[in-house]
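K.L.:
Okay, sequence plus prediction incoming.
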Amino acid sequence: MNGIRTTKKGLKICSGITALFHVSLLVALIVLCLTVLRPKEPKITAQNIILKEVKWQKTPKFSVNISMEITITVHNPNQGSFKYMNSPAYVSYGGKVVAKSLILEDEIPSRGKQNLSTTVEIDGDGLRPVARFSGDLLRGCFNFTSSATFVGKVSFLKLFRIKATGFSSCGVSVLLRTHRASSSGCISEVNF
């Protein structure tokens, strides 16, 4: 009879220690997820904007066509890598999309940097309907907005995969007289 009480008492102690261990492990995982593994916004900076070509056409109707290569650097501060699919990139002028390009699928490593490049062809016929076109042409400066949406998965420790969508938008100024382009900065956000 005394042996049965000892066995029950031992089971209660063992069950209590096991439950305490599981609660401690759960608390540690929650703290880890809320601190170290908490997703952080990537830092996106425009690196090189190379104006490849500016074509002027005076007859039969005036037009200007612009070809440029845009390179941005994405710094991923997270513990997980981000693998994204082929993603569209757009260039807008006065709120109207005037060029579209494709950024090929790739992976940005955890706590790493990746350069993303694309070439865009801006057709002058798309610029002319914008109200400020004539004034910008006289000043010799066009201000564009380049934007891209990246859809993919974030991978933590090669065990957990979470769907994520990243968005970036950069301002781009093109100076026609000097054939130069520059960036006025980028903003980015990620939704999980």
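P.N.:
Sure thing, it's come through.

K.L.:
From now on I want contacts and neighbour counts done on CA atoms only, so please keep to that.
P.N.:
Fine.

K.L.:
Quick one: residues contacting the closest residue to residue 182 other than its chain neighbours.
P.N.:
In space, and not counting its chain neighbours, residue 182 is closest to residue 173: 5.3 Å by C-alpha to C-alpha, 6 or more residues apart in numbering. Applying C-alpha atoms under 8 Å, 6 or more residues apart in numbering, we find residue 173 in contact with 141-144, 181-184.

K.L.:
Filter those residues down to the buried ones.
P.N.:
141-144, 181-183 (16 or more other C-alpha atoms under 10 Å).

K.L.:
Save those residues as JSON lines, and put in secondary structure too.
P.N.:
Formatted as JSON lines, those follow (DSSP: H, G, I helix; E, B strand; the rest coil):
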{"residue": "141", "secondary structure": "strand"}
{"residue": "142", "secondary structure": "strand"}
{"residue": "143", "secondary structure": "strand"}
{"residue": "144", "secondary structure": "strand"}
{"residue": "181", "secondary structure": "strand"}
{"residue": "182", "secondary structure": "strand"}
{"residue": "183", "secondary structure": "strand"}
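
K.L.:
Not including adjacent chain positions, what is the nearest residue to the residue positioned nearest the centre of the chain?
P.N.:
Residue closest to the average C-alpha location in the chain (C-alpha atoms, centre = their mean): residue 166, at 4.2 Å. By the measure of C-alpha to C-alpha, 6+ apart, the closest residue to residue 166 outside its immediate chain neighbours is residue 190, 4.3 Å from it.

K.L.:
Second structure for comparison follows:
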Amino acid sequence: MDHEKNQQVYPLAPPSVHPRSDAESAWSESEQELRRKKRMKLFMYIAAFVVFQTIVILIFALTVMRVKTPNVKIQTVTVQNLNRDSSAYNMTLIAEVRIKNKNFGDYKYDSAPMNVTYGGAIVGTGSIPKGKAKAKKTRRVNVTMEVSSNGVSDASSGISSGILWFNSQATLTGKVHLMKVMKKRKTVRMNCTMAVNLTSGAIQELSC
């Protein structure tokens, strides 16, 4: 017992505490700032990518996916087998019809009648055959029309002037096919005016 009493009790030493140096504190703050800057750059890259994708989609929608109405007009007309007297005429008109497709998809259209009128009366008719105008291409087809003054009450007045003014009309109905998944119906109307010289048998004016 005496031996135990003689033992001294020493208090536990407090844990050693190393004060944080200014260099360590500055390094920690620098690391946090670096991480913050990296996060900011990442957010900026993501935002830039989203903006870029939005612009690409918008351009795609306004160009590739935008459906435009094709254009149909008579490019040239050739007059054949012209016969006339003081009160009647007949001739063959061969028209080169141009179907211009401004879309990024094919325009498939049905056959359509093409009429020639004089003073509102139909004096000739032909047919534009069923076909397809490829994307961003122009299709040309020849349409033959037999024209006659039969049934025209005032044919003699036009014959005496030496110039016959005709109108030609046609309506094409079809669909524009985009990306093989989208189809958009488009109807195209053509209205052209032409002047036939009865002396030379040539087209003097052609306007569509």
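P.N.:
Thanks, I have it. This is a predicted model, so every value here is computed, not measured.

K.L.:
List the TM-score for the superposed pair.
P.N.:
The TM-score (TM-score structural alignment, normalised by the length of the first structure) is 0.72; 161 aligned residues with a C-alpha RMSD of 2.7 Å.

K.L.:
if we can go back for a sec, out of the contacts of residue 173 of the first structure, which is nearest to residue 108 of the first structure?
P.N.:
Among those, residue 183 lies closest to residue 108 of the first structure (C-alpha to C-alpha), at 22.4 Å.

K.L.:
tell me the contacts of the closest one?
P.N.:
Residue 183 of the first structure neighbours (C-alpha under 8 Å, 6+ apart): 46, 49, 170-173.

K.L.:
Would you check the span in the second structure matched by stretch 150-168 of the first structure?
P.N.:
Here stretch 150-168 of the first structure aligns to the second structure at residues 172-190, judged by TM-score structural alignment.

K.L.:
what's the span of the matching stretch, first residue to last?
P.N.:
With C-alpha to C-alpha, to the nearest Å as the measure, stretch 172-190 of the second structure spans 8 Å from end to end.

K.L.:
cool, stretch 151-158 of the second structure as well?
P.N.:
Using C-alpha to C-alpha, first and last residues of stretch 151-158 of the second structure are 14 Å apart.

K.L.:
of the buried ones among the contacts of residue 173 of the first structure, closest to residue 101 of the first structure?
P.N.:
residue 144 (14.5 Å).

K.L.:
residue contacts, that closest one?
P.N.:
Contacts of residue 144 of the first structure by C-alpha under 8 Å, 6+ apart are 91-94, 171-174.

K.L.:
Strands - which of those land there?
P.N.:
91-93, 171-174 (DSSP state E).

K.L.:
which of these lies closest to residue 77 of the first structure?
P.N.:
Taking these together and measuring to residue 77 of the first structure by C-alpha to C-alpha, the closest member is residue 171, at 23.0 Å.

K.L.:
list the contacts for the closest one?
P.N.:
Residue 171 of the first structure neighbours (C-alpha under 8 Å, 6+ apart): 143-146, 183-186.

K.L.:
likewise residue 87 of the second structure?
P.N.:
155-156, 159.

K.L.:
Under a three-state scheme, what state does residue 41 of the second structure occupy?
P.N.:
helix.

K.L.:
Can you give me the distance of it to residue 54 of the second structure?
P.N.:
From residue 41 of the second structure to residue 54 of the second structure the distance is 20 Å (C-alpha to C-alpha).

K.L.:
cool, and residue 173 of the second structure?
P.N.:
Distance of residue 173 of the second structure to residue 54 of the second structure, computed by C-alpha to C-alpha: 34 Å.

K.L.:
Likewise for residue 109 of the second structure?
P.N.:
34 Å.
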